[in-house]
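# pasting the sequence and the predicted coordinates here, then a few questions.
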Amino acid sequence: MIKIVKVPLQLEPFLDKFRDLFTKPSYGSFRDLCGALSVCDKSKTVSNLCDTMADCSKGKKSRSSYNWFFSDANWDENEVAQRKVDLFIDSLCLKENDKLLLIIDDTYNEKEGNQTDGVGKFYDHSKEAYIWGNNFVTSVVQSKGLFIPHKAKMYIKNDDENENFKTKMEIAFEEIIKPLVVPKSIDLYIVFDSWWFSSDLFSKCLKLGHNIVCQIKSDKKVGINRDMYFQVRDLANQIEDKFFIKTTVSVRGKKKTYYAFEKKVIIDKVGEVKLVISKRKKDSTTKYIISTNGSLSLKEILSIYEDRWDIETAHREANQKLGFKDYQLRDKHSIERFIQMVFSVWTAILLWEIDNPPPKDGSKSRTMGDMVDRVKMQAVGETFEFVMTYFNLPVPDGGLLYILKSLGMKI
């Protein structure tokens, strides 16, 4: 196990910008746990995070203190989430009319037993099977091809013990979409797949001044005027192939070609939207995507919807590299706080990379996994340097430190 003697260099300046959201003792816990989360190579339980901190690490606390930080300390994880977005927007230097996407989805985490809040039997469409575990409504904020995980809010099924039941739609709007504050000059788009389509959700988002880009199901009725409505698949079947325009969009560094048709249509209880019917010769898949902003081009709508996949990447990499689903906490509030800290570490590492970009030598851009590995190397170098200094030994120019410096580490 990697041991750290201080917060890794990449995280320190970022975490300092959250200091005012905590009391002094709680900020120390926040800083310590974020540092440990970034380098711990075991399951990210509180016990393992505590063990990742070297005993000589300044300010290290007991495991019970870190457990208390999640369960009872006076801090607001929603304020942390908002601060992350503020820093992300500042780092990207977003200007007037730049697009910012808020992508909504959900994910599952398999658990055993009944001791954890919210556990139950859920159908996981990705596995096409029922699982026993937790279900979270999740979100990602994206712009200019970069993204950060925003919030994960636990969904708890409606039963006699759940007095404050909320549907996933209500969680998405009330706890994620509505509280998000962005500069008025920036165009915010809410993006989701067809499962989330709801005229009520549309209405609420539009009242906030947000636009929506989403997929709709093939049986959704759309009107070509106030009197003529068709299921969207039937409308698509009436359009000759010659009217579909070949359109290429950049998707996660690759080119993707669609044959697409656009038309303004009416959806009951929503109003006029722009419909894009897209096909791919490669797999014969037809998608029906709508945008509440009718001024967007066909290509822009396809590109925005393709960016929805970033939330799937966030689910995978936040779990594999940062232990998003490793929590061994029982109550909903503590779990959501833990996940928000994982998302904070992701954001810290990404913003460091934005400010310290790799050399333009033609190599591929780094994934979050690559970035986390660099933080771990940095931590190893800092620990080695600490040991050498502690014993008053000269730090050699060659060897481990030389290798780490050659890789761009700030030792």
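Arrived safely, thanks for sending.

# hey, let's count contacts and neighbours off CA atoms from now on
Fine.

# how far does stretch 79-94 sit from its chain's centre?
How far stretch 79-94 lies from its chain's middle: 13 Å, per Cα atoms, centre = their mean, to the nearest Å.

# how close does the residue nearest to residue 135 when sequence neighbours are not counted sit to residue 345?
Nearest non-adjacent residue to residue 135, counting by Cα to Cα, 6 or more residues apart in numbering: residue 108, 4.6 Å away. As judged by Cα to Cα, to the nearest Å, residue 108 and residue 345 stand 21 Å apart.

# what about these two, which has more around it?
Ranked by neighbour count (other Cα atoms under 10 Å), residue 108 and residue 345 place residue 345 first, with 27 against 20.

# measure the more buried one to residue 148 for me?
Distance from residue 345 to residue 148, counting by Cα to Cα: 10 Å.

# same deal with residue 125?
The spacing between residue 125 and residue 148, counted by Cα to Cα, is 24 Å.

# so which of those two has more stuff around it?
With neighbours defined as other Cα under 10 Å, residue 125 and residue 148 compare such that residue 148 has more, 24 against 10.

# and the more buried one, that's in a strand?
Yes. With DSSP: H, G, I helix; E, B strand; the rest coil as the criterion, residue 148 is assigned to a strand.

# quick one, strands of the stretch 1-150 of the chain?
For the stretch 1-150 of the chain, applying DSSP state E, counting those that start in this stretch gives strands covering 99-110, 120-124, 129-143, 146-155.

# alright, now check it against this:
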Amino acid sequence: MLPITDFLSCTDVLDEFDSLSYHQTTHAKTYVTGLAAGRSKTVTGIAREVLPAGSDRALNKFITEYDWDEDQLNHERLEELQKHGETRWSQDGYIVIDDSVIQRTGKSLPGAGEFYDHSEGEPVWGQNLVYAFYTDEKTSYPLAFRQYEKADDEDEEDEQETKYDLAREIITELEEEVGVPADTYLFDAWFAHDSGLIEHVESHGKDWIGPLRGNRQVTYANKERRVDALEECIDKEEREVDGET
């Protein structure tokens, strides 16, 4: 593969971000260019293939040691997306709350551990991210994330943030700092069950859609009853969505 002699044009917007210094911006443009166009996605490989990089030591220092505000950088990224019609968010969009296990091999990676992976059906070694994703009929992109880390011992478990805690933190950030206008949150039954997420979403005046377990107590027609008992109380009508009943 021929070396990459210049940064990709999509990285030009980084020049306008206040969260990065001049040299940090150069490293950021190098890293993004390497991830998007390079054959190797490692720091060493990117420094070798993207000629403006300088050295892999400087690029690695930028990733691991430089003092820059990643939250501010992410907020500036989201602000940039709102300047373009094809990526501008709206009230009709949805915010998806979920978590995902990214399989890894390194044993000393931050937060790495053994997590149950639903897609694999078994525990795997990796990093566990809780994240929010924006989506509508024209675009989709990540909004924010938090890394979930297991407590090292039982004494730390009481102080350990749960995935529910991290999800609530993300919602607070999106509502009070970022100001995402989407009216509706989506999450699965795991996040809907005893997480406090429903109350937290509603406290910001937003709607939510998610499956509830059959034994959850809800209030319907001024009476409290189990979800699985609602079938006897509501009118049902078959609907066809995308060719499925």
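Arrived safely, thanks for sending. These figures come from a predicted structure and were not determined experimentally.

# how alike are these chains, TM-score-wise?
TM-score for the superposed chains, counting by TM-score structural alignment, normalised by the length of the second structure: 0.84, backed by 240 aligned residues with a Cα RMSD of 2.8 Å.

# about what we covered before: right, so of the strands of the stretch 1-150 of the first structure, which gets closest to residue 42 of the first structure?
Between residue 42 of the first structure and those, the tightest spacing by Cα to Cα is seen for strand 99-110, at 17.6 Å.

# which elements pack onto the closest one?
Contact here means 3 or more Cα pairs under 8 Å, 6 or more residues apart in numbering; DSSP states H and E; on that basis strand 99-110 of the first structure packs against strand 129-143, strand 187-192, helix 310-322.

# got those as JSON lines, with mean neighbour count and distance to residue 373 of the first structure columns?
JSON lines is the format used below for those (neighbours: other Cα atoms under 10 Å; distance: least, Cα to Cα, whole Å):
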{"stretch": "strand 129-143", "mean neighbour count": "20", "distance to residue 373 of the first structure": "22"}
{"stretch": "strand 187-192", "mean neighbour count": "22", "distance to residue 373 of the first structure": "31"}
{"stretch": "helix 310-322", "mean neighbour count": "19", "distance to residue 373 of the first structure": "9"}
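
# which one of the ones you listed lies closest to residue 171 of the first structure?
Proximity to residue 171 of the first structure (Cα to Cα) singles out strand 129-143 among these, at 7.2 Å.

# which other helices and strands does the closest one contact?
Packed against strand 129-143 of the first structure, as judged by 3+ Cα pairs under 8 Å, 6+ apart, are the following elements: strand 99-110, strand 120-124, strand 146-155, helix 310-322.

# residue 36 of the first structure is nearest to which of those?
With Cα to Cα as the criterion, residue 36 of the first structure lies closest to helix 310-322 of these, at 10.0 Å.

# what lies in contact with that closest one?
37-38, 44, 103-105, 107, 139-140, 147-149, 324-326, 342-343, 346, 368-369, 372 (Cα atoms under 8 Å, 6 or more residues apart in numbering).

# quick one: it to chain centroid distance?
Relative to the centre of its chain, helix 310-322 of the first structure is centred 8 Å away, using Cα atoms, centre = their mean.

# so that helix corresponds to what in the second structure?
Aligned by TM-score structural alignment, helix 310-322 of the first structure falls on no residue of the second structure.

# the next helix or strand after that helix - contacts with which helices or strands?
Downstream of helix 310-322 of the first structure, the first helix or strand assigned by DSSP states H and E is helix 332-355. When contacts are defined as 3+ Cα pairs under 8 Å, 6+ apart, helix 332-355 of the first structure packs onto helix 12-15, helix 24-39, helix 63-71, helix 77-92, strand 146-155, helix 310-322, helix 368-390.
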